[in-house]
Structures are given as C-alpha cells and as structure tokens.
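In: below are the sequence and a predicted model for it; my questions follow.
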Amino acid sequence: MTRVTVNEPAIQEIDWHKVPREVACSRPDWFAAWVTRDDPPALQYQVFEHIAYIANIVTRAIRKGKGRLIINLPPQHGKSLFLCRWLVVWILEHWPDLRIVSASYSKDLIYGHSSFARDQFDQRQELNTSLKHDNKAVGRWNTHTGLGGLYSTTIGGAISGFSMDVGLVDDPYKDWADAWSPATRRKVKQWFDSAFYTRKQENTTMIILHTRWHPDDLSGYLLKDHPDDWQLIRLPAIAEQGDPMRRYIGSPLCPQLHTLESLMGNKQSQGIWDAVYQQDPKGLGDDALYKHFSETRNVSDTVLLNYDLPLHISIDFNKRPGSHMLIGQYDKDADMITTVDEIYGDRWDTIQIMRDFTDRWWPQNCKHKSFSEINVFGDSAGRSESIYTSDSGYRIMQRVLQPLGVPVYKRVPKKAPDIIDSVLATNDALSDINGQVHWLIHPRCKKLIRDLREVMPDEYGKPDKDADFTLTHASDAERYRVHRIRPLRINEPSGRVNV
C-alpha cells in the first residue's frame, strides 16, 4: 500500500505567520494553529495528521449541517482539545449566532472546556467574536449577538430552554467500570434520547466523541439502534488493514504523542486493548467469560507436581452444590501456574473436603516426598465465622492441615479483588497478548475445565451464577489464586482503568 498523508504532508512545518487569515480560518485545526502562532511554544497548537483527517470531515459536516458524527479515538490523542475547545471557538468565530451544547460525564471536565473557549474570546484581540458582558457564566455564556453561545452540562443534566445548532458529547463514561454498568449505560442512552437529542433543530450537527469501552456503550447504541444515520470515524492506536488514513499496518496513530513502543507497553489485556486502544470493543460479554481458554493449549496430562515448589490449595466455600478445592503450584521462574488435581463432593462442607485432602490425597502424593510449605488461596468471605460453629473456613483448614507437619500460609487478601480485574488476570494467564500460556491444567480437573469452557458472563461482565448453579465454583477458586499470584497491571489512560 502506498502511504498517503492527509492534505498537507508537512503541515507541522508551516510558518503560520505567513498564512493569510482567510486561509487559516477556513478550517478549525488550521485556525487553532494560526491563533496560537505567537504563544509560547508549549501552548502553540500542533496539527497532527489524525487531527487534520478529522478536521476535514468535521468542517464539511458543520458547514453543510445535519451531520451525525461518531469519533472514536484512543486516550490522550488530542480529541477533546480539538473538538471540545478549539472547534467551539472556530464555530462561534464564524457564526456567532449558533448555539452549542457540550456535555460530558464530569462537571469539572466540561467546565474546563467551556472556560478555555470563553477565555479565547475574552483575551484574544484578533478574534472578531466577543462575549456578552452580562452573560459570561462558565456553564452558560453568550456571544455579543446575544443569540449564540455555549451551554455546558453533565450527562444526565437538564438542557431546558436551550436549543442547539451543534451538539457535542465528550466522554459520556467515567471509566471502564462505569461503561460496564448496565444501569449507567441505560442512563446515558435515556439522557441522550430524552434530553440531548430533543434539543436539535432542523440543521443541527451532532458529534459524539469518546474512547470505546463496551460493545453497547453510546457509540455502539447509536450505530446499531438509533434511527439516524451516523458516520463513524474510528482511528485505532495501531493501524490495521483498511486503515481510513491509509497508514501502514502496524504504525502508530500519532507517533509525536505516543510511539509504537509506548503503545505496546499497554498491550497486556486483549479485551482492554481492543476496546480502549483499537476502538473495537469485543468485550467480555460476547462469548464465554474465559475466552482465552483452549483445551489444546491449557490442558495437558504432562502437568506434574514439583516437590521443590510450595503446594497451592485454592478453595471455594459453598454449601450448594458443595465446596471445591483445586491443588496446584506456581513456578515463578517460568511464570507458569499449574493445576494438578481437584477435590469435590456433593454438598461437602469445609471439614469433609479437608479430610479427603489429608486422608486420601496427601498420602497418595506425599508418601516419599513432601513440600516445604502449603499456600492457601480463596475468597476473603472464607474468613467469616459460621453461625453454627463460630469457625471460619480458613480456621478449619488451618486446624486440619496442622498434623501434616508442613508450614501453612494463608494467601488471602483482606478485601476481595474486583471481579472484572480477576477475570482479566485469569484470561491473561490462560493466554497473554502475545499468545504465551501461563496456566496448565491436568485433564483430571474436569469441573475446572468445564467451568473455563462453559461459564458465561452476566450483563456486568462477571461470572453468571444464575445460569447453572453447578458452574463457577471451581473457576472462582482458581480465579482468586491466579489474581493473587499474577495480577494484571496496565498503564491505562489517565489512570482511569486500574487492572
């Protein structure tokens, strides 16, 4: 493929002092660069190639009217600075009678955009548009004509008494958890349909811009279910086949802001990478919860006990259908988790499952060799005392294991990990972003294998515990262990996703 740059192949080398005003003001990206040409270098607007591509489309939509644009970009690529700040200034400089509504999940965020645009008209003498002096509040201000201006609100906020010629929605969700909440997604859709969309006029152009988080987020809803014909501008962080900007496959969207190396440093979880960076949210809810599980890759009868490593026991305390125990190890040098056996009995309680371990499993496997220590993993709920015995599950385990003469260490967090976090960590152990396997399971662990193959997500992206009560228990036990051993840590945008 021949690489084609957008419009001006050397646009960042332009001396904006030599560009006539009427040329620079013909489109918002050039306008921003021209207006800031005498600002300190750090404040001068830079027109990156992907911004120029977006500006072409946005300029046509604003001039023509009736536009419906969805712009999906990875985080920290300048979308808000351009579309929620400089685009607003450019529009009102050209058409001071136009009314703009701008919305976001955060009041601080949207008021920051509003203050920026307002200050340009207040402080830059070269601009023709000025502010109406008696109406300059940060949330709602008017131009000198008294007709046009900007109304800023939050998602869910009222927009009463203010019709719009241009509507902007920037970041309708706070973070990953917000976008994965069905209640929040419903709230965003209802607000869009009942409040935001109803303020449109005959020629209103609407621009929705946000990083993708979920298949059914606002972008997904508008593309699949909304009656209007929405144009999608999807620019992934790393170019794929058929890239709209005709980039080479594998090239970064904006190397001046994020090099290929820095982007690849975030490429640890496939689900997050696809959604947040590639703008293609396949999501946790599209198929089996543990979508990285493969019996070909993860199940092997060559998995053996290594008596030089600590023995791991993970347990899920449950009365119906019964408690589940998984037995395995972790080789830190090889970064490999193993599960070699499982113990389960119908409606077995903690004492029954522990007696089976000490009376049957231990003598069978430790007749000639033993382990230096036993590490116990599980849900923090196991700390709770039984209303019948005043014993916690872990206290029972400690008492039953004591006669073995091996040190026992409890590797249980005081607070249960976030379920989505632990699911992502489990999928990463099954197969990471590079296809490397970090978890091998012996085929005798039939309940665990069935779980990993069949457990489906609920609407929150968590294990669906209502579909089949016999599922999730074995995988829950190991999910606690996997997350405790190798939690997934990702350098996510703005610190808003902490996995």
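Out: Arrived safely, thanks for sending.
In: drop to CA atoms for contacts and neighbour counts, all remaining ones
Out: OK.
In: am I right that T204 is in contact with M164?
Out: Yes - at 6.7 Å, T204 counts as touching M164 under the criterion of CA atoms under 8 Å.
In: compare the two (neighbour count), which wins?
Out: More crowded of T204 and M164, by other CA atoms under 10 Å: M164, with 28 against 24.
In: relative to E202, how far out is that one?
Out: 10 Å (CA to CA, to the nearest Å).
In: same check, this time on D229
Out: Taking CA to CA, one finds D229 at 15 Å from E202.
In: put this beside the first:
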Amino acid sequence: MNRNERVRYMYALKERLVRESRTDLLRFTLSTMPTFEPADFHRRYYGVLTKFAHREIKKLMVFMPPQHGKSEGSTRRLPSFILGERPDTRVAIVSYNAPKARKFNREIQRIIDTPEYQEIFPETCLNSSNVTTVAGSWLRNADECEIVGHLGGFKTVGVGGALTGEPVDVLIMDDIYKDAKTAWSATVRESVSDWYDTVAETRLHNKSQQLIVFTRWHEDDLAGTLLRQQGEYHPTENPNGWVVVIYQAIKQGSPTEYDPRQEGEALWDERHNIEKLEAIRKRNPHVFDSLYQQDPKPSEGLMYDIGFTEYQTRPATKYCIRKAYVDTADTGADYLCAIVYDETEIGNYLVDVLYTQKPMEYTEPELARILTKHGVQECVVESNNGGRGFQRAVERQCRLIGNAKTKFKWFHQKDNKEVRINVNSAAVQNLTFMPFGWVKLFPEFASAINGYMKIGKNPHDDAPDALTGTIEKRKNKVKSDVAGLFGR
C-alpha cells in the first residue's frame, strides 16, 4: 500500500468511525473520550442507553454499584449524544442538589465544545459566550444551555429546584439521594417523591422519556415507589411500565439479557475484584446488599434481625446426628433449598447448602453427591408438589454411588409457610449456628435469609422455609435448657 492509498484508507476509516459515532453511544463515547476502556458490562450498559436514545425504550431504570461508571454513560455522554442526534430535544437532568447538577452541566458543555463532537454532530453547538438571560440570544449558563439555531437544550437542577418553562422531552435523574443518611430518612424520601409528583412529572408529555439511574439505598426510594405504582415493562401486559436493568457487584442468579455473567463473577474485576467486594460484604452485609447488590432492605423490617452466631469448630456435644432438610422447588421460579447440618443438644450447626433454580437433571445427582460427601444420616424431604418423586430419585442416585447410609424420610407440609417462618424466627436465630464466613460460602442463600422481610412481599421464601424446617424437625430429646442461649 503506497502513501496515497494509506491516506485514502485512513480517511475512509475515520469517516466510518464518525458515521458509527452518530448512531451508537459506545462508539460516540470512544470517539469523544479516547481514554475510555469499556469492560464487557459497559458495552451492554451503553447498548441499553443507545436503545433509550433511539426512543426504543420510554421509561428506563438502571441500578449499579458506586464507582462503576454509570454517570459517565447516562448523564454526561447520553444527553450530549441525544442533542447531537436530535438538537430540538429538551433535556432535563436532576441530581441530589444544585452544585452536583451544575457539575453535570459543565461537563456536558465541555463535551459539546470539543472538536471531536463537532466533527460528529456539526449541527449541534452552544453559544460561544456565557449568556445568563435571554435578551435575544441563546442561553448558556450553569443551569441551562440552548442549542444554537434549534429548539432543544438541557437544564440541570437539584431535587427541590424549579423546572419551569418548556416541557421536558427527556428527563434524566441521576443520584437523587446524596448518601445513605438521606436515603434512609423517611422525610427526605417523602420530599423527593413529592418533588417528582409536583414538579418533575408535571413537565412531561405523552412522548416524554424518563431515565432513573442510581445506586439503591432503600426499598422505598423513588425507584421502589414508582415500581410499586407502575410496575415493570411488559410488551402486552404492562406496556407503560419501566424497563429495569440491574448490575450487581457480585452476580447472583441466572444470566440475563443485560447481564450474562455466571454466578459469583465480579461486575468490573479489573477495578473492583472479588477480594475487595467480599471484604466490604463482610464488614456490613446489609449495606452491601443494598449498595452493591441493588437489593435494598430496611434493617428494622428484617425477619432475622438478631443475626446468626458463626462457628469455626463445632464444640463437643453429648448428642449429634448429621441431617439434611430439603424443600423442593414448587415452580420453575422457585429455588430448591437443601440444608445439611449437625443437630445437637445445643443447636443446629449448618454444614452445607444447595440453593439453586437449576432443573432436576442437575439437582438430583448433585444432592445425592452432597449427602454422600457429608455422610448424612437422615434426609427429610417435603413431599409437596413432587417432593415424594424427587426424594425417590435422589435416594436411587445415592444407592448407585454406594451410599447406603442415608435414611430418607418424607412428609407433607400442611401448615402455612409464612406463619411457620414468623412463629419460628426467634428459635431459628437462637438455635442455628452458621459456619464462619457463611455469607461468602453461600452468597445467594445468605442474601435470601438476611434480606427476608417480616412484612410485605418477598421474592422468594424457600431459604427461610427450609431453615425453619430444620428447627421444627429437632428431636424431643434435644436439650432445651441451654444456659445463655436465648440471652445472646
């Protein structure tokens, strides 16, 4: 390739990149921010934001842990990109206070002023001078900027501020709670909801778009309130609902369209690895679930609010039998929960857990392997909804791999699950001893236990149900008068 050919090639390549930057937010960001090195989840996140920019999504919520780059995409690059594609669009950006909102304003101005941006979107530009009043000119100040020659522009405002004037086509709300203290304040949460109802929502019209992006602190934050009122999007059943995208710091559950990670993988391992995240989780599991896993639960409403004592070595006892309690999945959305534990006169010492939504093709041989590995003497299986057949299949698997030790029992659970969990909650906490580091050993099980609420709808109750069963099945001969046990 001679020099002229190389020049033509480079020119064609640049033209292609410019064209791609006009239609794809990630390519636009790479062109206007050369230092950006997107991780895999950034590519998917920016893909969702591109759909929003192209008006394929009307109402979007994105929940992400702190320091993972959510605002760069949602609140700096996205409005700049939208105004490039559609310079007549009126964008409003809201944050927890005016100084924070004005910082976003300055950053968007800088993006639009760059030569790279002007090459991509030459029709979108700001007044070259700082203009604070209309006076026949295009506004450009710390609170509002207008696109020269067009109807569009962007306003930035703190929660509680005014959104007077023209209607809003795109409303972006980023970090509307400053920190945990404000998010956990009922007064602040109420004021945010009132401001949204009386100010922000009144500026919207039938075709307006809304984007809420922040880290979840509390189940009754604005996102939680709107989801309870309006629900999640479904193309036929709830077309006016919210598209919800959740990025957990440590993946729990099955892969999804927006987050195809395997369970246990860190979201941005290069910046926040598993070791760092687990250390944070260990310091405060409740805060970690809210802030990093986007699963907010108020501690005052938790079922197991006392917590569990951890053990490293089980103490010598007069009585000990290794048992397993199995609660099979009732439906495809439920979890199978199998708990292996040592029953003693002091209490139950949890040894291992199988907690999964995987099908029977996986759970039957896996449970047989676990029972055999731990030398389980007695396995109790709830017979409800196919439990009897599951028990027979697991027993057959055990015998095939040489386990003749485990004795299987089945029973029909006729009592109300919610009542059982509530009535036995104190005994469960007082008589259950968790292995040291159990939150890390069994993260999804631990989240289901530590996040289970006394009042309100819980997404899953399989783990608390099985843990309750281990207490209900304690033998009568187990010593009940244990000094100090109920005083901790």
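Out: On my side now, so go ahead. This structure is a prediction, so every number in the text was calculated from the model and none was measured.
In: who has more neighbours, D229 and E202 of the first structure?
Out: Per other CA under 10 Å, whichever of D229 of the first structure and E202 has more neighbours is D229, with 12 against 9.
In: from what I can see the more buried one touches R68, true?
Out: Yes - assessed by CA under 8 Å, D229 of the first structure is found in contact with R68 at 6.8 Å.
In: number of nearby residues for G242 of the first structure?
Out: 11.
In: helix/strand/coil for it?
Out: Three-state call for G242 of the first structure (DSSP: H, G, I helix; E, B strand; the rest coil): coil.
In: now do the helices in the stretch 351-488 of the second structure.
Out: 360-373, 387-400, 417-423, 425-431, 438-441, 443-450, 462-472 (DSSP state H, counting those that start in this stretch).
In: buried stuff in the third one?
Out: Within helix 417-423 of the second structure, the residues that count as buried by 16 or more other CA atoms under 10 Å are K417, I421, N422.
In: so what's the first one closest to, chain neighbours aside?
Out: Beyond its immediate neighbours in the sequence, the residue positioned closest to K417 of the second structure (CA to CA, 6 or more residues apart in numbering) is D465, lying 6.7 Å away.
In: quick one, what contacts the residue mapped onto D174 of the second structure from the first structure?
Out: The equivalent of D174 of the second structure in the first structure is D170 (alignment by TM-score structural alignment). Residues near D170 of the first structure by CA atoms under 8 Å, 6 or more residues apart in numbering: S80, C84, S102, A103, S104, Y105, I208, L209, H210.
In: same thing but at 7 Å, please
Out: A103, S104, I208, L209, H210 (CA atoms under 7 Å, 6 or more residues apart in numbering).
In: ok so, going back, for the buried residues of helix 417-423 of the second structure, could you give me CSV that also reports distance to F41 of the second structure?
Out: CSV is the format used below for the buried residues of helix 417-423 of the second structure (distance: CA to CA, whole Å):
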residue, distance to F41 of the second structure
K417, 38
I421, 38
N422, 39
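In: closest one of those to T164 of the second structure?
Out: N422 (49.7 Å; CA to CA).
In: what's T143 of the first structure aligned with over in the second structure?
Out: Match for T143 of the first structure (TM-score structural alignment): I147.
In: so how far is L226 of the second structure from that match?
Out: 32 Å.
In: more neighbours, those two?
Out: I147 (24 against 15).
In: map L350 of the second structure across to the first structure for me.
Out: Looks like L350 of the second structure stays unaligned there (TM-score structural alignment).
In: dump the residue contacts of L350 of the second structure.
Out: By CA under 7 Å, 6+ apart, the residues touching L350 of the second structure are V340, Y341, D342, F433, M434, P435.
In: part of a strand, is the first one?
Out: Yes - inclusion of V340 of the second structure in a strand is indicated when three-state DSSP is applied.
In: burial of it, as a residue count?
Out: By other CA under 10 Å, 25 other residues sit near V340 of the second structure.
In: skipping adjacent residues, who's closest to it in space?
Out: Closest to V340 of the second structure by CA to CA, 6+ apart is A324, at 4.3 Å.
In: would you confirm that the one you found contacts T372?
Out: No - counting by CA atoms under 7 Å, A324 of the second structure stays clear of T372, with 11.2 Å between them.
In: quick one, which of these two is more surrounded?
Out: A324 (29 against 19).
In: which position in the first structure pairs with that one?
Out: Aligned counterpart of A324 of the second structure in the first structure: none (TM-score structural alignment).
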